[in-house]
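*Asks:* I'll drop the sequence and a predicted model, then ask my questions.
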Amino acid sequence: MEFTHADLGYTLSRPVVARMANGRWAAITGNGLDSSSGTAKIFIVYLDAALNDGGGWDAGSDYCVLSTDATASNGMGSPAVIMSESGAAEYIYAGDVQGRMWRFNIADSSGNCPTTWKPHEVFKAVNASNKVQPITAAPTVGLAPDEGVMVVFGTGKFSEVNDPTEKATQSLYGVLDLFGSSPKLTRSHLVEQTITRQTTTSFKNTETKSSYTEEIRETSENPVDFASKKGWYLDLVNMTSGSPVQEGERVIAQPQIRWGNVIFTTYVPSDDSCAAGGTSWIFAMDVKTGQRKDPYFDLNRSGSFTNEDNYNGGKKATTAIHYGLGGPPVFVNKDEKTYVLKSDDGDLKPLPTRGQPPLAAWRQIK
């Protein structure tokens, strides 16, 4: 069955299939760019829809449209869905092109499209120059220090003709959402983390005598006091020269949370707008604070995580390494170890990372 709607634009959104609170299964997606209204919306399309006699879709029974506001030149990106203890969809988080991160409470099971399914603006993303930062990749949601959740996401887009040459600063964010009608947050409510070093260096394995060259980044370790602040952010700039340079680095893939770390991949388009390719970085940061205190990447391939995996054997852990792939991080498990696949020259190479493979589990689906 094909689903079309005037408010469904050119969407690169990745749908989420989930069981709703009313027991029906649905595909949940953002409406994308260039819809008829030009506003940001979430579509919930029921997979068991019984089309009417004319083969059409009936609003309110076959699908729901969750609107935000009348802000134009907008569109909703990919969603993330939080499940209740029963396994039903409870909250939707998604960002829009105008830099807003939205939460939709969809816990009400009283119908197919209850009027209580309303949006709440959690955060507004703008950079230090007060320029809107579009959110197109899905966020990821993790546990907060005490109550609420940490919503982690990056900004940027790569879908329109002028996007490859856009150099405005984009950012990584970790935002505390306390649910309810908590006030809209901005970066003034967050602690700033910064890229403090970007350099190419070698990591020596003292047992094998082998050396491995990596381009790395270190970041600040500013503490986050959740009594006064509501999360953290980090601006994506090139620091090779020691001063920040805007080169259009952005996030176009959903981050992952693994063992208390949020894993971002960023993308820097090629300077040649007619050429394919570009470069990427992979970041590993504490999901709650944006800090990096322990080595996450086994950069000397010794099988352990020590100061030898840090710059010049120091105590400051490497936060990011040059990655080579533009998509989401790819992890593989082998021999009770976890590896991330990286590519600097077109060949995939496994790099050991901290953390054991997740336990296999299954659940009976009704």
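*Replies:* Nice, thanks for sending it over. Since the structure is predicted, the reported quantities are computational estimates derived from the model, not experimental observations. Numbers count the residues shown, from 1 in each chain.
*Asks:* When you work out contacts or count neighbours from here on, use the C-alpha atoms and nothing else.
*Replies:* OK.
*Asks:* got the buried residues for stretch 10-30?
*Replies:* 11-22, 25-30 (16 or more other C-alpha atoms under 10 Å).
*Asks:* Over to stretch 223-232?
*Replies:* Buried-residue list, stretch 223-232, by 16+ other C-alpha under 10 Å: Val224, Phe226, Lys230, Gly231, Trp232.
*Asks:* Can I get those in TSV including secondary structure and distance to Ala80?
*Replies:* Shown next, in TSV, are the buried residues of stretch 223-232 (DSSP: H, G, I helix; E, B strand; the rest coil; distance: C-alpha to C-alpha, whole Å):
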residue	secondary structure	distance to Ala80
Val224	coil	25
Phe226	coil	24
Lys230	coil	20
Gly231	strand	19
Trp232	strand	20
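*Asks:* Next up, a structure to set beside the first:
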Amino acid sequence: ATTKSWWATTSDTVGSGTTEQPRPDNYYTAAKADQMVDGLKKTFESIDGQLSAFSTSFATAVPQVSAQGVASYSTKFDAEDWTGELEASLTTFDNNGVPKLTSQWKFAAKLDSQAADSGWSSGRNIVTYDTANRVGVPFRSGSGGIPTPQLNLLDTSYVSGNDAQNYLEYLRGNRTQELAKVYRTRAKLLGDIVNAKARPVAAPAAPYSAANNPGYDTFKTTSTYANRTPMVYVGSNDGMLHAVNGSLEGPDAGKELWAYVPGALFNGPSGTPSINGLASIGNPNFSHRFMVDSTPLAIDVDFGRTGGTAVGTTNWRTILVGGLGKGGKAIYALDITNPALVTSETAAAQNVLWEFTDDDLGYTFGQPVVVKTRKYGWTVVAGSGYNNRNGKAYFFFINPRTGALLEKVEAPCPALTLPSTPACSASNQAGMAHINAFVLDLTDGYADAIYGGDLMGNLWRLDITGTSSTSRYPAPERFARLVGSNDEVLPITSKPLPVVQPGTNRRYITVGTGRLLDSPDLSTTQAQRFFAILDGTNAAFSRDGTISGQTRDLPLATGNFPLTVSNMLQLTNLNNKISLDPRTQIGWYVDLGAAENGPGWRVLSDPTSFYGTVAFAATSPNSTNPCSPNGTSRIYAIDLGSGSCGLTGGGAGCYVSKTDGVVIDLTFYSVNVNGVGKSVLLAGKDNCVGTNCQPVDKVDTVNPSALGLQRLNWREILVN
């Protein structure tokens, strides 16, 4: 008899005597009707479950919409065949703020149609980056296209002879080589979209004032930009960032306008193109690889004020800046100011601004930040990511116009205060991937500090208030050391979020701990925490651990960095309010606890905030695959000042459980219901399973008594 495997999980057999074999779970003879019907039901249930196990993120482009609703975009993937989906929906809200998503189009089918027949060549505008000459070029061979040395990196190791040209056509969407079984057969051209989320971009709408940002008012009110086509940008593990028409209606709605193949993907992150570079995608013996696996940032910047130079004429652009996540060690930037100019591949290639690489830049998880600095003007700032050359943590300052490295600031490796805290090295990585900035005035754009967390439980703060063009930024301050009840290191793998508490104007740095990067992380029961740590006020951060600028506060007695849990108050019952005394307490933390009969709860996604309430999701995975995890989530919402629960019906633990999918997105909306403002917290879910699972849920929160002027990460929706 043959050896039983995944296809035969019972003791049943078929055949007789020497021909008796294990019965596949989905095999039943027609002579046994009851078993046949039961088998068919189980088979279809299995198929339904596989098709429904998608990852869903939720994003909208505009801060205010009418009662008719708002366009939203969800990304999905299917781990059975590693295909992806980008779906546009009309999202409306009822009088209680409950969202309803009505599908308008799906991108995968439109892309297949666009590339059909000869459309892969004539119907798509695909460009890449010439890494030698540092310029955008059409994703084609020949004159003006990919230079020969770079093109030869598409010569696969699993096809005899130089097949670079054929393979390039395969990547563009030519399916003929699939029929001949030369390259992997794709169910859809659109590859899986796992960790990348959709980035919608509509008209310019930043709150920059004319006094602080000359020329911006003209830029955003000029018809060309005020009425530009709404676009959606999304990275995929087919090796491309797709630029898609985000309109909900019309003949071009959901159509790919152009696509970008990062040049760094040709060689792959380890210099082995056929193993983890572009050449690996078509291998018939396919092993899944990540490519463009991170969410880009879209922002308006003035190219006339970059790199420390301010020219007389302003030059406002909308740029898209992103990393590759698990796909590589590079950062790219694209000019997306005017989609109407993309009429050919030559035109699209002009939108490629730069790619940035560095020996000390690791896998670019997390999102760069783009802010104004007193020293350099508009600047891209990125963390060093995971698995870089020497294991140290760095902040990179990059010119958004040219991609030139302006400055690289190294975070000092902390002294070995803990036996479990190794020195920074290639084998023991600090791993600082997720950073954030505190912008003093949103109408201005200047930031005073960059915050970043690493795998060693360090929360760093970099002072960027300096103005001297001849002096380097100081070394980052080890602002806080985050440990558990047994002094064990708590890793940080999500973005720190600075939040200002209304009324007191105190600045809190909020951050959760936990990781899900490797297979061992799936089963760890290590208890994690969520922290809210005071750092001065909205006007200035604290340089000595005290609350400055508030005359009613006295200095903190233990004002030394790094701050630790001994300086903070533990919240044990979130139904009870606290009164934080900044003379002795520099913040609070909450234990996330252990999951019942499962891995520990941990924070894997970025927190969000609204009017002094911070919300975050804790996840307990229950999968054996860190690339496609599932599990359950708890959603928390906590008032910063009182430490009390911001959820309706959250209980003493102040959380709402989600068992039908892992929560990966949380966004506060301000919904105007019949003239009354109401804060609404929406949760987008990963691995949303079952026909009744809603990819976006409303979480009931306690409504603030009034809306303040300091609004971070929220959107206003008008209904009725």
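*Replies:* Now that the structure is in, tell me what you want to look at. Keep in mind it's a predicted model, so treat the numbers as computed, not measured.
*Asks:* any idea which of the buried residues of stretch 223-232 of structure 1 is closest to Ala361 of structure 1?
*Replies:* Using C-alpha to C-alpha, Gly231 comes nearest to Ala361 of structure 1 of the buried residues of stretch 223-232 of structure 1, at 31.8 Å.
*Asks:* okay if I get the buried residues of stretch 223-232 of structure 1 as CSV plus distance to Arg250 of structure 1?
*Replies:* Putting the buried residues of stretch 223-232 of structure 1 into CSV (distance: C-alpha to C-alpha, whole Å) gives the following:
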residue, distance to Arg250 of structure 1
Val224, 24
Phe226, 27
Lys230, 23
Gly231, 20
Trp232, 17
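*Asks:* of all those residues, which two lie farthest apart?
*Replies:* Phe226 and Trp232 (10.2 Å).
*Asks:* Let me see the contact set for Thr199 of structure 1.
*Replies:* By C-alpha atoms under 8 Å, 6 or more residues apart in numbering, Thr199 of structure 1 lies in contact with Glu215, Ile216, Arg217, Thr240.
*Asks:* Count the neighbours of the nearest residue to the last one once chain neighbours are set aside for me.
*Replies:* Take Thr240 of structure 1 and drop its neighbours on the chain: the residue closest to it by C-alpha to C-alpha, 6 or more residues apart in numbering is Gln198, 5.0 Å away. Applying other C-alpha atoms under 10 Å, we find 20 other residues in the vicinity of Gln198 of structure 1.
*Asks:* residues touching Gln198 of structure 1, list them.
*Replies:* Counting by C-alpha under 8 Å, 6+ apart, the residues that Gln198 of structure 1 touches are Glu215, Ile216, Arg217, Glu218, Asn238, Met239, Thr240, Gly242.
*Asks:* Buried ones among those?
*Replies:* For the contacts of Gln198 of structure 1, buried by 16+ other C-alpha under 10 Å: Ile216, Arg217, Glu218, Asn238, Met239, Thr240.
*Asks:* before we move on, back to that, please, which helix or strand holds the residue nearest to Thr240 of structure 1?
*Replies:* In this assignment (DSSP states H and E), Gln198 of structure 1 forms part of strand 195-204.
*Asks:* picking that back up, Gln170 of structure 1: which of the contacts of Thr199 of structure 1 is nearest?
*Replies:* Among these, Arg217 lies closest to Gln170 of structure 1 (C-alpha to C-alpha), at 16.6 Å.
*Asks:* now that closest one: how far from Glu85 of structure 1?
*Replies:* 39 Å (C-alpha to C-alpha, to the nearest Å).
*Asks:* Kindly report the same for Glu166 of structure 1.
*Replies:* For Glu166 of structure 1, the distance to Glu85 of structure 1 - C-alpha to C-alpha - is 42 Å.
*Asks:* So those two - more neighbours on which side?
*Replies:* Glu166 (16 against 8).
*Asks:* which residue lines up with the more buried one in structure 2?
*Replies:* Alignment note: Glu166 of structure 1 maps to Thr524 in structure 2; criterion TM-score structural alignment.
*Asks:* And for Tyr233 of structure 1?
*Replies:* In structure 2, Tyr233 of structure 1 lands on Tyr589 (TM-score structural alignment).
*Asks:* could you list every residue that touches whatever residue of structure 1 lines up with Val603 of structure 2?
*Replies:* Taking TM-score structural alignment, the alignment pairs Val603 of structure 2 with Val251 from structure 1. By C-alpha under 8 Å, 6+ apart, the contact set of Val251 of structure 1 is Ala137, Gly154, Thr155, Gly156, Lys157, Gln170, Ser171, Leu172, Phe264, Thr265, Thr266, Tyr267.
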